[in-house]
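A.B. asks: only the shape, not the letters, is given here:
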């Protein structure tokens, strides 16, 4: 069976991805900062499914700790599925945000998935197979609903997924962007928030199970809470209509006077 590497695998969305992919028979490389949690999860999955589990402890905001993960993505046995799940939030608005905290968030939410994808994509293209799952957020589509830079980081993840898919789908590599809405994970506590004050929170198991249905259907963008796929189709059609005007060599009439 193939091997999947999952970042942020010690809890929440990443841990459920690990359980689901192990149940499908995939060997795993699980990555996070919490060594004890990773080892406990690895023991559980080896016993339950008889799969091989590698554990890499790494803070992906630290270049020195990121490097072994990049090396694993470039080495054998090859990684067939990369799940870019590790991420964090940052409460507060842009005007008052701590620059050091913003820098750290950008390294985790933007730089890390970019470098991880870069490390694995060449081998996937060469083999003509592979999958990349990027966990973004519905806030990528609603940035005005979120103060600060979090939504912007997730917009990047969505855009990266879309542009990468256009580049590599024809070469046998599948890219999926998963856009959760409010989901019951530790991201709220770690950012200093209170999830009990958030309405309509989805359970993590439901989120990942839905995302894997989208994965099996080879969706480019999977938004588990949206009830009618026609809403997304309409959004994409409107984007196409907007794009049809980009090739005009003269400004639109409303800008001439």
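C.D. replies: That came through, no problem. Since the structure is predicted, the reported quantities are computational estimates derived from the model, not experimental observations.
A.B. asks: from here on, just use CA atoms for contacts and neighbour counts.
C.D. replies: OK.
A.B. asks: residue 55: what secondary structure?
C.D. replies: strand (DSSP: H, G, I helix; E, B strand; the rest coil).
A.B. asks: what's the local residue count around it?
C.D. replies: The number of residues packed near residue 55 is 17, by other CA atoms under 10 Å.
A.B. asks: okay, the residue nearest to it when sequence neighbours are not counted and residue 220: tell me how far apart.
C.D. replies: The spatially closest residue to residue 55, leaving aside those adjacent along the chain, is residue 30, at 5.2 Å (CA to CA, 6 or more residues apart in numbering). Taking CA to CA, to the nearest Å as the measure, residue 30 falls 24 Å from residue 220.
A.B. asks: before we go on, here's another structure to hold up against the first:
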């Protein structure tokens, strides 16, 4: 019987990351859990070892700290048992852009985008060389909608979506599957990071339902999975409209509408 690959999950101490760890453990995958909160990871690891019999390793790391991030990167490069990476770690900020400090927005972008990029870059070459592997990147529906008003957070999630789509096109022919998962409002602790009482947020999806739906998309090898979207044809139409623009933008001259002053 084929040996299942190990799964490395970031942001694994709670919420979406902890639920992914639970679901992959129940599928028989050994785990590497990464987060800042060792106590929570140890409790999760003990439960999953007892309930599923899988092996669980723990890496305590703050992914905004270069030295700690480097430890996880090295593990991804060197541990041939790891065949699935779940990039879930992320945070949010409260307030408007002009109310957020420069250091805070830089830290947000570092965790939500740069750390994810570095971990993906650490894993992808080995996966491609092996001709196998999967990368799950947790984006968000807000990455499609600047209208939601949290500009930097939305921008980081748009980056994750674009990166995932581009890498799926590039790495898919090499045997590596890349999935972008776009949750909407989900009951996790990220709301507290932004100073929002989660119980005041309407239309929340429970974490278990979100991850279970995302794993249906994973099993189907969807490039983009949007668990709360009822009509997939809306996404298909969005994609078709975007792709219809592409043949028209490679022009030698400016469009006629820009060749006349107002």
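C.D. replies: Ah, there it is. Note that the coordinates shown come from a computational prediction; the quantities given were computed from them, not determined experimentally.
A.B. asks: can you give me the TM-score here?
C.D. replies: In this superposition the chains share a TM-score of 0.98, using TM-score structural alignment, normalised by the length of structure 1; 257 aligned residues with a CA RMSD of 0.9 Å.
A.B. asks: tell me where the stretch 151-262 of structure 2 has strands.
C.D. replies: 177-181, 224-225 (DSSP state E, counting those that start in this stretch).
A.B. asks: please identify the most buried of these.
C.D. replies: Among the strands of the stretch 151-262 of structure 2, strand 177-181 has the highest mean neighbour count (mean count of other CA atoms under 10 Å), at a mean of 28.
A.B. asks: re the thing from before, now the strands of the stretch 151-262 of structure 2 as CSV including distance to residue 41 of structure 2?
C.D. replies: Formatted as CSV, the strands of the stretch 151-262 of structure 2 follow (distance: least, CA to CA, whole Å):
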stretch, distance to residue 41 of structure 2
strand 177-181, 23
strand 224-225, 27
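A.B. asks: show me what the residue nearest to residue 55 of structure 1 lines up with in structure 2.
C.D. replies: Under the alignment defined by TM-score structural alignment, residue 30 of structure 1 corresponds to residue 33 in structure 2.
A.B. asks: and residue 3 of structure 1, what does it touch?
C.D. replies: 26-29, 77-81 (CA atoms under 8 Å, 6 or more residues apart in numbering).
A.B. asks: that should have said residue 147 of structure 1, apologies.
C.D. replies: Under the criterion of CA under 8 Å, 6+ apart, the contact list for residue 147 of structure 1 reads 91-94.
A.B. asks: quick revisit: does the match of residue 30 of structure 1 belong to a helix, a strand or coil?
C.D. replies: strand.
A.B. asks: these two touch, right, it and residue 61?
C.D. replies: No. Here residue 33 of structure 2 lies out of contact with residue 61, judged by CA atoms under 8 Å, at a distance of 9.8 Å.
A.B. asks: just tell me what residue 244 of structure 1 corresponds to in structure 2.
C.D. replies: Under the alignment defined by TM-score structural alignment, residue 244 of structure 1 is paired with residue 247 of structure 2.
A.B. asks: what about the helices in the stretch 1-150 of structure 1?
C.D. replies: 12-23, 35-49, 63-74, 99-106, 112-127, 150-168 (DSSP state H, counting those that start in this stretch).
A.B. asks: would you mark the buried spots in the fourth one?
C.D. replies: Applying a neighbour-count criterion of 16 or more other CA atoms under 10 Å, one finds 102, 104-106 buried in helix 99-106 of structure 1.
A.B. asks: between the residues you listed, which is nearest residue 195 of structure 1?
C.D. replies: Sorting the buried residues of helix 99-106 of structure 1 by distance to residue 195 of structure 1 puts residue 105 at the head of the list, at 19.9 Å, by CA to CA.
A.B. asks: for that closest one, give me its contacts.
C.D. replies: Counting by CA under 8 Å, 6+ apart, residue 105 of structure 1 has contacts 87-90, 150.
A.B. asks: corresponding residue for it in structure 2?
C.D. replies: Aligned partner of residue 105 of structure 1 by TM-score structural alignment: residue 108.
A.B. asks: ok, its match to residue 5 of structure 2 distance?
C.D. replies: Between residue 108 of structure 2 and residue 5 of structure 2 the distance, using CA to CA, works out to 31 Å.
A.B. asks: one more: residue 15 of structure 2?
C.D. replies: Summarising the geometry, the distance separating residue 15 of structure 2 from residue 5 of structure 2, computed by CA to CA, is 23 Å.
A.B. asks: again, but for residue 42 of structure 2
C.D. replies: 21 Å.
A.B. asks: one more: residue 167 of structure 2?
C.D. replies: As judged by CA to CA, residue 167 of structure 2 and residue 5 of structure 2 stand 21 Å apart.
A.B. asks: again with residue 215 of structure 2
C.D. replies: Using CA to CA, which is the criterion applied here, residue 215 of structure 2 is 16 Å from residue 5 of structure 2.
A.B. asks: kindly report the same for residue 123 of structure 2.
C.D. replies: Distance of residue 123 of structure 2 to residue 5 of structure 2, computed by CA to CA: 13 Å.
A.B. asks: ok, residue 23 of structure 2 next?
C.D. replies: Applying CA to CA, one obtains 14 Å for the distance of residue 23 of structure 2 from residue 5 of structure 2.
A.B. asks: and if you look at residue 170 of structure 2?
C.D. replies: 22 Å.
A.B. asks: look at the two and report which has more neighbours.
C.D. replies: The residue with more neighbours, out of residue 170 of structure 2 and residue 5, is residue 5; 18 against 14, by other CA under 10 Å.
A.B. asks: what residue of structure 1 matches up with that one?
C.D. replies: Taking TM-score structural alignment, residue 5 of structure 2 has residue 2 as its aligned residue in structure 1.
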